[in-house]
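K.L.:
here's a sequence, model it:
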Amino acid sequence: MISRLSGAVLRAAMVILMIAMPALVLAHTSVDTAQIVALVCIVAGVFTFVEYNSSSPSLIEFRDAPPFNRIRFGGLAATVVALTVIAKGATDPTTLTALFQIIGGSLADAMDFPYSPVRLVVLMLPPEADVTLINDVRIAAGLSYLVSLLSLAVFVVALRLKNWPNQRGGFNVWTNLPTFDPTAGGDVVHRLERDGQVNLILGFLLPFLIPALVKLASDVFNPIQLQDTHTLIWTMTAWAFIPSSLIMRGIAMLRVAQMISNQRERAYLNAKEDDGLPA
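P.N.:
Below you'll find the predicted structure:
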């Protein structure tokens, strides 16, 4: 009980710190922005604490199957920190901010090629956007997209090396997939495979679809004002994190489906050996 409580408090504190970091680090944060950030921090902190302190989660998946959520949070936090450091260099340049600016610019140049997600993000900007804004968006998009790819690579390596998700000897579907109802109908393995494939397809397509949809919607609605530093940080973070999170979820669900299928085969073979069932 104490271990669960302390873990929930630690996770909630880390989530709050990550959300508040841009507002705490960047100068000239408006009062309205600070109030919105404070409200989001409270909601996210309470939600994280309740989910991890409860014995029956309601929304957070793979809670008891590390390092799935740790890798996702690490990638999200790394993106926010990197973009915040780069944004801070615009008003308070230091050696660290200059280093991040150079790295981000090099990554943007390498990933900004025709039909790439980074190029599509740049193209969604209005024609009257100035050169400084275009460069900032390119750097933020390239850096955030690279971090998302690295987090995916880390998860795949962990999956292979640690026999995820049952490296602890068992996997509770109810605890780790609270939004998935095994009794909803149909074969569980087929449903997991279908959901996993849908997540993979969406995760791959969203980096390309989101800029196109924003560009189309800008003709009807007011376009996203990426001139605001906080908006730029969180927009680029969400643009890169959501697709990578969907891909990771798809891989995880396909892995769980494979694990259940293997257990069924072993149970069938054991029953056939014990009872003499025909092949």
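K.L.:
can we go C-alpha only for contacts and neighbour counts from here?
P.N.:
Will do.
K.L.:
any chance you could list what contacts stretch 32-48?
P.N.:
With Cα atoms under 8 Å, 6 or more residues apart in numbering as the test, stretch 32-48 has contacts from 8, 11-13, 15-16, 19-20, 23.
K.L.:
stretch 145-160 too?
P.N.:
Applying Cα under 8 Å, 6+ apart, the set of residues contacting stretch 145-160 from outside is 67-68, 71-72, 74-75, 78-79, 107, 118, 164-165, 240-241, 244, 247-248.
K.L.:
and the two most separated of the contacts of stretch 32-48?
P.N.:
With Cα to Cα as the measure, no two of the contacts of stretch 32-48 lie farther apart than A8 and A23, at 23.7 Å.
K.L.:
one more sequence to fold, the one below, so I can look at both together:
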Amino acid sequence: MVILVATPSLLVPGTSADTAQITALVAIFAAALTLFEYASTYPGLVEFRDAPPFNRIRFLSLFTTIFLLSVIARGHVLPTTATQFITAIGHLIGQALDFPYSPVRLLVLMLPSDAGPAEVEALRTAAGMSYLISLLSLAVFIAALRVMGWPAQFGGFNVWVNLPTFDPTAGGDVVDRLERDARINIALGFLLPFLTPAVVKAAASLFGSVSMANSQTLIWTVAAWAFLPASLFMRGIAMGRIATMISAERKRNSSAAKDGSLLHA
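P.N.:
The predicted structure is shown next:
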């Protein structure tokens, strides 16, 4: 977590002393939270803590996004062969995904009308790279579901530990509530890349236009724009998977109870 938070400050030249201090504080806080969560026996805030590789895939997705965007931003100041190669890949992906009504096009349109061509191109490149990584992370997670049989490959699934914010006793059938939450998360994951630029554009009239001239702002904004919808998609798929497991377990228990009653009869 420390490396994840500190990567933009370490790779992008020209980081100010104030930014470095804030980054160090956030990195220490994130590391402490992760350490306490995974060292504790009882549930906390992190979901699917004992159901790998859910959080590992999400972490690797976010770290890869932050790292590649930092390399691209570094290439604007200190170009090398590696930075130019990664920037070229991001440019091609951004151009391919920049079609009418696409999430990348909507994010680019979020910029003010007086934004320069360099700022528009930098945002398009970062958005294309980030969106591709988020799609790949979803593909990897779905493959883990199919190949590894997640989350049942390590035995029983503890709902209390892995879903600390979900209360099974709150009322209603657990399976129905899990399926409802799964649908809500998947819907939000699909709509968020489209809604976020529109909301920011609408809020610009009240709070001022958005500027992506600062590399740190560009990196974290675009990474969050791509990572949060993918994370919601994965959460929805995971909750749907758990609902299916609980429903299947109920059917097996019901069949076993019927067979037992027939034997005693």
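K.L.:
what's I251 of structure 1 aligned with over in structure 2?
P.N.:
Following TM-score structural alignment, the counterpart assigned to I251 of structure 1 within structure 2 is I237.
K.L.:
how close does its match sit to P193 of structure 2?
P.N.:
Distance, I237 of structure 2 to P193 of structure 2, by Cα to Cα, to the nearest Å: 18 Å.
K.L.:
repeat that for R146 of structure 2.
P.N.:
26 Å.
K.L.:
one more: M148 of structure 2?
P.N.:
For M148 of structure 2, the distance to P193 of structure 2 - Cα to Cα - is 29 Å.
K.L.:
quick check: buried residues in whichever helix or strand T48 of structure 1 is part of?
P.N.:
Per DSSP states H and E, T48 of structure 1 falls inside helix 31-53. Judged by neighbour count (16 or more other Cα atoms under 10 Å), helix 31-53 of structure 1 contains these buried residues: 37-38, 41, 44-53.
K.L.:
of those residues, just say which sits nearest to L125 of structure 1.
P.N.:
V37 (25.5 Å).
K.L.:
how about that closest one, what's its match in structure 2?
P.N.:
In structure 2, V37 of structure 1 lands on T23 (TM-score structural alignment).
K.L.:
same check, this time on A140 of structure 1
P.N.:
Checking TM-score structural alignment: A140 of structure 1 goes with A126.
K.L.:
could you do I103 of structure 1 as well?
P.N.:
Aligned partner of I103 of structure 1 by TM-score structural alignment: I89.
K.L.:
quick check: closest non-adjacent residue to that match.
P.N.:
M129 (7.9 Å; Cα to Cα, 6 or more residues apart in numbering).
K.L.:
alignment lookup: L109 of structure 2 to structure 1.
P.N.:
Under TM-score structural alignment, L109 of structure 2 pairs with L123 in structure 1.
K.L.:
hang on, the earlier thing: the helix or strand hosting the match of A140 of structure 1 vs structure 1, average distance?
P.N.:
Taking DSSP H and E as the criterion, A126 of structure 2 maps to helix 117-148. When structure 1 is superposed, helix 117-148 of structure 2 averages 0.3 Å from its matched positions, counting by mean Cα distance after the TM-score superposition for structure 1.
K.L.:
okay, buried residues for that helix please.
P.N.:
So, applying 16+ other Cα under 10 Å, buried residues of helix 117-148 of structure 2: 119-120, 122-134, 137-138, 141-142, 144-145.
K.L.:
where in structure 1 does the next helix or strand after that helix align, residue-wise?
P.N.:
Counting by DSSP H and E, the next helix or strand C-terminal to helix 117-148 of structure 2 is helix 159-162. Helix 159-162 of structure 2 corresponds to residues 173-176 of structure 1 when matched by TM-score structural alignment.
K.L.:
what are the contacting residues of that stretch?
P.N.:
Here stretch 173-176 of structure 1 has contacts from 56-57, 60-65, 180, using Cα under 8 Å, 6+ apart.
K.L.:
what's the neighbour count on L192 of structure 1?
P.N.:
22 (other Cα atoms under 10 Å).
K.L.:
now check structure 2 for the residue matching it.
P.N.:
By TM-score structural alignment, L192 of structure 1 lines up with L178.
K.L.:
so how far is whichever strand or helix holds its match off the chain centroid?
P.N.:
Following DSSP H and E, one finds L178 of structure 2 within helix 174-207. Its chain's C-alpha centre and that of helix 174-207 of structure 2 lie 13 Å apart, by Cα atoms, centre = their mean, to the nearest Å.
K.L.:
for that helix, give me the average deviation versus structure 1.
P.N.:
Per aligned residue, helix 174-207 of structure 2 averages 0.3 Å (mean Cα distance after the TM-score superposition for structure 1).
K.L.:
packing partners of that helix?
P.N.:
Helix 174-207 of structure 2 is packed against helix 103-109, helix 215-264, with contacts defined by 3 or more Cα pairs under 8 Å, 6 or more residues apart in numbering; DSSP states H and E.
K.L.:
and for the equivalent of F59 of structure 2 over in structure 1, the neighbour number?
P.N.:
Following TM-score structural alignment, the counterpart assigned to F59 of structure 2 within structure 1 is F73. F73 of structure 1 has 19 neighbours, counted by other Cα under 10 Å.
K.L.:
mean deviation (superposed) between the helix or strand where F73 of structure 1 lies and structure 2, please.
P.N.:
Element membership for F73 of structure 1, per DSSP H and E: helix 68-88. Comparing helix 68-88 of structure 1 with its match in structure 2 after superposition yields a mean distance of 0.4 Å (mean Cα distance after the TM-score superposition for structure 1).
K.L.:
if anything else comes up later, I'll come back, but that's it for now.
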